[in-house]
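S.K.: mind looking at a prediction? Sequence and model below.
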Amino acid sequence: MIDRVTEADPYPLKFPVVALVASAGGLDALTEVLAPLPADLPAAVIVSQHVSPDRATLLAEILRERTALRVHAADDGDELAPGTVLVVPAARHLIVTSATRIGLLDTGALPPARPSADLLLATLAVTCGTRVLAVVLTGRGADAQAGVRAVVHCGGTVFAQDEVTSAYFGMPGAAIDTGLVRDVLGLPDIATAIHAHAHAHH
């Protein structure tokens, strides 16, 4: 008789990772979500907001002043770390590689939206699986809808901002339309839900 071998954990990342994706109206929403989170949050955070590639963005600098978490613009090859927010820079797409390191890709002409929430979430899903929490915030369009499907397919969790508190309901509405969103939350409730999720899954 052959002994059954316990299946090894297939994911190199051993802590949760939260992806906050947004477009129009995103700065205020990101601020409200990140501001209450503690410096010792046991999860890594990636922030992706659609930004025109011909405009410099100060998003990382702005968010750094508004949260206790460590915040910096993502760089190619960065590692994910608990208590750290990596912000996707303007005119780049961000993917998560098989070694759970950041990969930055140059973007082409509009469309599509950039940085792509779908690319971020799909690569995060296949590399981090059950450890992923995707949070779809205010924004126009339907970017993140395919990414939401990928996250749930790989065992992760999705929250979406509700219509009442969204400046623009395109992105969260498209996510909700998949039928795969775990919780639809008002903006003031999202930070608490992220904190609870991170502590339950670390």
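M.R.: Thanks, I have it. Quick caveat, the model's predicted, so the values are computed rather than measured. Residues are numbered from 1 along each chain as shown.
S.K.: when you work out contacts or count neighbours from here on, use the C-alpha atoms and nothing else.
M.R.: Noted.
S.K.: from the chain's centroid, how far away is stretch 57-76?
M.R.: Centre-to-centre, stretch 57-76 and its host chain are 14 Å apart (CA atoms, centre = their mean, to the nearest Å).
S.K.: may I see the buried residues of the longest helix along the chain?
M.R.: Ordering each helix of the chain by length in residues (DSSP state H) puts helix 187-201 first. For helix 187-201, a neighbour-count test (16 or more other CA atoms under 10 Å) marks Leu187, Ile190, Ala191, Ile194, His195, His197, Ala198 as buried.
S.K.: I'd say Ser166 and Thr138 touch.
M.R.: Yes. The pair Ser166 / Thr138 is scored as a contact, 5.0 Å apart, by CA atoms under 8 Å.
S.K.: overlap in contacts of those two?
M.R.: Gly25 (CA atoms under 8 Å, 6 or more residues apart in numbering).
S.K.: these two: which is more packed in?
M.R.: Thr138 (30 against 22; other CA atoms under 10 Å).
S.K.: residue contacts, the more buried one?
M.R.: Counted by CA under 8 Å, 6+ apart, Thr138 has contacts 22-26, 29, 161, 166-172.
S.K.: in what helix or strand does it lie?
M.R.: In this structure, Thr138 sits in neither a helix nor a strand according to DSSP states H and E.
S.K.: then this one, side by side with the first:
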Amino acid sequence: MIKSSKIVVMGGSWGGLQASLSVLKELPATYPIPIVLVLHRLRNFEGSLPELYDSKTLLKAVEVDEKEEALPGHVYLAPSNYHVLLEKDQTFSLDDSELENYSRPAIDVTFTSAADVYGSNTIGILLSGASRDGSAGLKYISDRGGTVVVQDPAEAELDTMPLAAIDQVPDGEIMNLEQIQAYLLSLT
């Protein structure tokens, strides 16, 4: 497959699972941009997130694996207890270093590494959540000319994460889940 010149990085915490499913459910299996999803979850959680996303979306859902290439038509899920980074060759690396924002995986880590690789072709989306994780990463994306989208805090199950993002990047796009989905569909 041809490597994508763009990347969508999406993060969330409390309420982020349902929000991300709502956003991703209508994207076609041939979606031209890889999507990386970082959700806060218990560190030793051995769940079946790929199966859940496979059953609810048309995208191929996989848990990130070391040195795997970021390909279109996929949603890459951050594994429990690992930070996910993107490398210059558009592959993933997993890191088990210290917690950031009390989390591993941390959204900021993925957002920052994506912006380092994809620059202005990075699309960062922050959903519902109970911490400030992701807001610094969105600012980093914005500072490199990328696109920043924040779930409307009025719609979020928990508004802490979206409000922190708006505080960090006041000129970011604020959208409800339906608008985020429409925006992503418009990129096809």
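M.R.: Structure's in. What do you need? As the structure is a prediction and not an experimental result, all values here were calculated from the model.
S.K.: TM between them?
M.R.: Superposed pair, TM-score by TM-score structural alignment, normalised by the length of the second structure: 0.93. Supporting alignment: 187 aligned residues with a CA RMSD of 1.8 Å.
S.K.: ok so, going back, most widely separated two among the buried residues of helix 187-201 of the first structure?
M.R.: Maximum pairwise distance in these, criterion CA to CA, is 17.6 Å, between Leu187 and Ala198.
S.K.: still on that earlier bit, dump the buried residues of helix 187-201 of the first structure to CSV, plus distance to Thr178 of the first structure.
M.R.: What follows is the buried residues of helix 187-201 of the first structure, written out as CSV (distance: CA to CA, whole Å):
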residue, distance to Thr178 of the first structure
Leu187, 20
Ile190, 20
Ala191, 23
Ile194, 21
His195, 24
His197, 21
Ala198, 24
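S.K.: find the nearest non-adjacent residue to His201 of the first structure, please.
M.R.: Pro16 (6.4 Å; CA to CA, 6 or more residues apart in numbering).
S.K.: how about Pro53 of the first structure?
M.R.: Nearest to Pro53 of the first structure is Ala91, by CA to CA, 6+ apart, at 4.1 Å.
S.K.: so what's the residue count around the aligned residue in the second structure for that neighbour?
M.R.: Using TM-score structural alignment, the partner of Ala91 of the first structure in the second structure is Asn81. Using other CA under 10 Å, Asn81 of the second structure has 21 neighbouring residues.
S.K.: Asn81 of the second structure: what secondary structure?
M.R.: What DSSP: H, G, I helix; E, B strand; the rest coil gives for Asn81 of the second structure is coil.
S.K.: and it, how far from Ala165 of the second structure?
M.R.: 23 Å (CA to CA, to the nearest Å).
S.K.: residue in the first structure matching Met26 of the second structure?
M.R.: Careful, residue 26 of the second structure is Glu; it's not Met. Checking TM-score structural alignment: Glu26 of the second structure goes with Pro36.
S.K.: which residues does the residue lying closest to that match once chain neighbours are set aside contact?
M.R.: Using CA to CA, 6+ apart and skipping residues adjacent in sequence, the residue nearest Pro36 of the first structure is Ala191, 6.5 Å away. The contact partners of Ala191 of the first structure, taken as CA under 8 Å, 6+ apart, are Glu32, Val33, Leu34, Pro36, Leu37.
S.K.: for those, give me JSON lines that also has distance to Val132 of the first structure and secondary structure.
M.R.: Output for the contacts of Ala191 of the first structure, formatted as JSON lines (distance: CA to CA, whole Å; DSSP: H, G, I helix; E, B strand; the rest coil):
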{"residue": "Glu32", "distance to Val132 of the first structure": "21", "secondary structure": "helix"}
{"residue": "Val33", "distance to Val132 of the first structure": "17", "secondary structure": "helix"}
{"residue": "Leu34", "distance to Val132 of the first structure": "17", "secondary structure": "helix"}
{"residue": "Pro36", "distance to Val132 of the first structure": "20", "secondary structure": "coil"}
{"residue": "Leu37", "distance to Val132 of the first structure": "17", "secondary structure": "coil"}
